[in-house]
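1. okay, structure incoming, though there's no sequence with it:
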């Protein structure tokens, strides 16, 4: 019997790291942990990396780059270098890294399976790219389409400081941010949705722990001539018909952002006015599920060749 693959989470004490660790208990893998007192000790981390088949990086961007350099040094020293799944934004558009959104294209699961370096997608890009990429691939949305994205997330996506701010008495009910229009997820969205121009992206945070809605308004007359609202639904349905994690659902007049909290799936919808002149595309997901640790488990399962199941 083959030994279970070993996974080391560098940064397992953070929000995403803790979520991934909990989900890993459902997979046939062995988790290698460093003594909490030595978690920031470079030597202890290198030793853990050398023991692992896969290292999951749940670190800030600069720390992730340093960790990747540690792994590369192992190979330089003639030691076994593990595969890497990085959850930061550091490598999501980097050459030599495979983007960890299995539903991106028909070939993406195979690419992730074969890759030694995979970047886990961001929460907002997961919803935006899921809606946009199929339309660009189908030719109904031109790459130079003027894309606007609005989104609201649960506050757990903002890290420890935002969680503390939101959970104190009198925390803000709604927070609009990123109004310099330079959010760190923009390069990722533009690149993997195959857009020529940077979208106008306005994110926000609501006074609820987890959940997310990404919405994209569409003036139908700006799409390929003759494109109907039903065409948009059919394109999305065809793209995700075989997915266990992405579902195209019936349009609704209201959506609750945290309805999928604790789940790893994502729901896509096409809403429209009666005349079919305008539409709004929406993606609903858990920012810590399909938007982070749930996606990580999908990628880990592909990279190690084990069954991911599905979190509900």
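-> Thanks, I have it. Worth saying up front: this structure is predicted, and the values here are computed from it rather than measured.
2. drop to CA atoms for contacts and neighbour counts, all remaining ones
-> OK.
3. tell me where this structure has strands.
-> 6-10, 30-32, 54-57, 83-86, 98-99, 117-119, 148-154, 174-176, 200-206, 212-219, 246-248, 266-272, 278-285 (DSSP state E).
4. export the ones you listed to CSV and tack on distance to residue 300 and mean neighbour count?
-> Output for these, formatted as CSV (distance: least, C-alpha to C-alpha, whole Å; neighbours: other C-alpha atoms under 10 Å):
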stretch, distance to residue 300, mean neighbour count
strand 6-10, 9, 24
strand 30-32, 12, 16
strand 54-57, 8, 26
strand 83-86, 8, 26
strand 98-99, 13, 24
strand 117-119, 9, 25
strand 148-154, 25, 21
strand 174-176, 33, 13
strand 200-206, 28, 20
strand 212-219, 23, 22
strand 246-248, 18, 21
strand 266-272, 18, 22
strand 278-285, 20, 24
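5. contacts only, for the residue nearest in space to the middle of the chain.
-> For the chain, residue 121 is the residue whose C-alpha lies nearest the centre (C-alpha atoms, centre = their mean; 3.2 Å). Residue 121 is in contact with 87, 89, 92, 99, 100, 101, 291, 292, 295, counting by C-alpha atoms under 8 Å, 6 or more residues apart in numbering.
6. the first one against residue 57, yeah?
-> Yes - taking contact to mean C-alpha atoms under 8 Å, the distance of 5.8 Å between residue 87 and residue 57 places them in contact.
7. this is the comparison structure:
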């Protein structure tokens, strides 16, 4: 059986990436409207009604408008924007996060695709909170960096014009739109201090979680933290552990863990580094912000919703 998938917003960064993945997907027929029709609400609504599933690749306001439009049909939706990620009527589309989430996605008519930074943060945090290692009242800091494609077509144009700095921090009001999502699904009482940055590379992402043993509820080693994460994500999906090696062995060339090391891959890789001499830990999530951080996750959720192999059409990496 071939399923019909409507990409609403196929001209944007995420929409183009979704379309690229669906073009190599053997089980779906991807549909999009022409440039002349894509702002025609009647044509969009008709396409939603005629498709097995619609993926919204739109800004937040437009995604809310599209959702209202879809309410007049039987359309199943995956929303790649941040508009519905903490909405009670939407299922959060991070299949690997907790037990039962994959089943909830499979049964849902409204699925909210996770944000790129929250995907990394939640993968590092939620298993440790559930295991009682990180206390629920922990006060965490999360430095992170993304490639400039995370800023969409506007930032891509900035970079092309030479107007983008080599590295720049943003979200300095400490009110980034990803924070409600991070708090809602981490199992924490307090939102983290989130310090995002953008750098002059197209795609890729590192999400950092520094921890000191004094922050934890029990005495653990780096291997303990690695094993906790590995056990949590031991199953189907697209979250993997980097090999538990000595720190230098796990680093890439020139002693650098490259933020763009998983470009064009749809999985996420978690690493744990430790210094037993000072009881410090450094946890890292590495992913492609356009892969597991956006379009890859949308296709994974689509597959689950349609009862297909969740990695179909995706790059599993090496």
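-> Done, it's in. Not measured: the values here are computed from a predicted model.
8. relative to residue 188 of the first structure, which of the strands of the first structure is closest?
-> strand 98-99 (9.5 Å; C-alpha to C-alpha).
9. summarise which helices and strands the closest one is packed against.
-> Secondary-structure packing of strand 98-99 of the first structure (3 or more C-alpha pairs under 8 Å, 6 or more residues apart in numbering; DSSP states H and E): helix 108-114, strand 117-119.
10. the residue nearest to the centre of the first structure corresponds to which position in the second structure?
-> Matched to the second structure by TM-score structural alignment, residue 121 of the first structure sits across from residue 114.
11. quick one: that match from residue 257 of the second structure, how far?
-> Computed with C-alpha to C-alpha, to the nearest Å, the distance linking residue 114 of the second structure and residue 257 of the second structure is 24 Å.
12. to which residue of the first structure is residue 225 of the second structure aligned?
-> Checking TM-score structural alignment: residue 225 of the second structure goes with residue 232.
13. what's the burial count for its match?
-> 20 (other C-alpha atoms under 10 Å).
14. that one touches residue 135, doesn't it?
-> Yes - between residue 232 of the first structure and residue 135 there is a contact at 7.3 Å, judged by C-alpha under 8 Å.
15. contacts only, for residue 155 of the first structure.
-> Contacts of residue 155 of the first structure by C-alpha under 8 Å, 6+ apart are 162, 163, 166, 205, 206, 207, 208, 209, 210.
16. closest to residue 184 of the first structure out of the residues you listed?
-> For the contacts of residue 155 of the first structure, the nearest to residue 184 of the first structure is residue 205 (15.6 Å; C-alpha to C-alpha).
17. so what corresponds to the closest one in the second structure?
-> Counting by TM-score structural alignment, residue 205 of the first structure corresponds to residue 198 in the second structure.
18. so what's the nearest residue to residue 92 of the first structure once chain neighbours are set aside up against?
-> Nearest in space to residue 92 of the first structure, with sequence neighbours left out and distances taken as C-alpha to C-alpha, 6 or more residues apart in numbering, is residue 119 at 5.3 Å. When contacts are counted by C-alpha under 8 Å, 6+ apart, residue 119 of the first structure touches 85, 86, 87, 88, 89, 91, 92, 97, 98, 99, 100.
19. distance of residue 119 of the first structure relative to residue 276 of the first structure?
-> From residue 119 of the first structure to residue 276 of the first structure the distance is 38 Å (C-alpha to C-alpha).
20. which residue sits closest to the match of residue 205 of the first structure, ignoring its sequence neighbours?
-> In space, residue 198 of the second structure is closest to residue 146, 4.9 Å off (C-alpha to C-alpha, 6+ apart).
21. what about the residue of the second structure positioned farthest from its centre, distance to residue 222 of the second structure?
-> Centroid-distance maximum for the second structure: residue 277 at 33.8 Å, with C-alpha atoms, centre = their mean. From residue 277 of the second structure across to residue 222 of the second structure, the span is 12 Å (C-alpha to C-alpha).
22. now do residue 211 of the second structure
-> In terms of C-alpha to C-alpha, residue 211 of the second structure sits 11 Å off from residue 222 of the second structure.
23. what do the two both touch?
-> Shared contacts of residue 211 of the second structure and residue 222, counting by C-alpha under 8 Å, 6+ apart, come down to residue 281.
24. how far away is residue 82 of the first structure from residue 14 of the first structure?
-> Taking C-alpha to C-alpha, one finds residue 82 of the first structure at 22 Å from residue 14 of the first structure.
25. repeat for residue 145 of the first structure
-> 38 Å.
26. counterpart of residue 89 of the second structure in the first structure?
-> So, by TM-score structural alignment, residue 89 of the second structure is matched to residue 96.
27. list the residues that contact that match.
-> If you count contacts by C-alpha under 8 Å, 6+ apart, then residue 96 of the first structure has residue 117 around it.
28. burial of the equivalent of residue 256 of the first structure over in the second structure, as a residue count?
-> The equivalent of residue 256 of the first structure in the second structure is residue 258 (alignment by TM-score structural alignment). Neighbour count of residue 258 of the second structure, defined by other C-alpha under 10 Å: 15.
29. helices of the stretch 101-250 of the first structure, start to end?
-> For the stretch 101-250 of the first structure, the helices defined by DSSP state H, counting those that start in this stretch occupy 108-114, 123-138, 159-167, 186-192, 229-240.
30. give me the contact list for stretch 267-276 of the first structure.
-> 131, 220, 228-229, 232-233, 246-252, 278-285.
31. and if you look at stretch 215-223 of the second structure?
-> By C-alpha under 8 Å, 6+ apart, stretch 215-223 of the second structure touches 132, 133, 134, 135, 138, 213, 244, 272, 273, 274, 276, 281.
32. the second one maps to what in the first structure?
-> So that's residue 133 of the second structure. By TM-score structural alignment, residue 133 of the second structure lines up with residue 140.
33. neighbours around that match, how many?
-> With other C-alpha under 10 Å as criterion, residue 140 of the first structure counts 20.
34. in contact with it, which residues?
-> Taking C-alpha under 8 Å, 6+ apart, one finds 223, 224, 227 in contact with residue 140 of the first structure.
35. try 6 Å
-> By C-alpha atoms under 6 Å, 6 or more residues apart in numbering, the residues touching residue 140 of the first structure are 223, 224.
36. report the separation between it and residue 99 of the first structure.
-> On the measure of C-alpha to C-alpha, residue 140 of the first structure and residue 99 of the first structure end up 24 Å apart.
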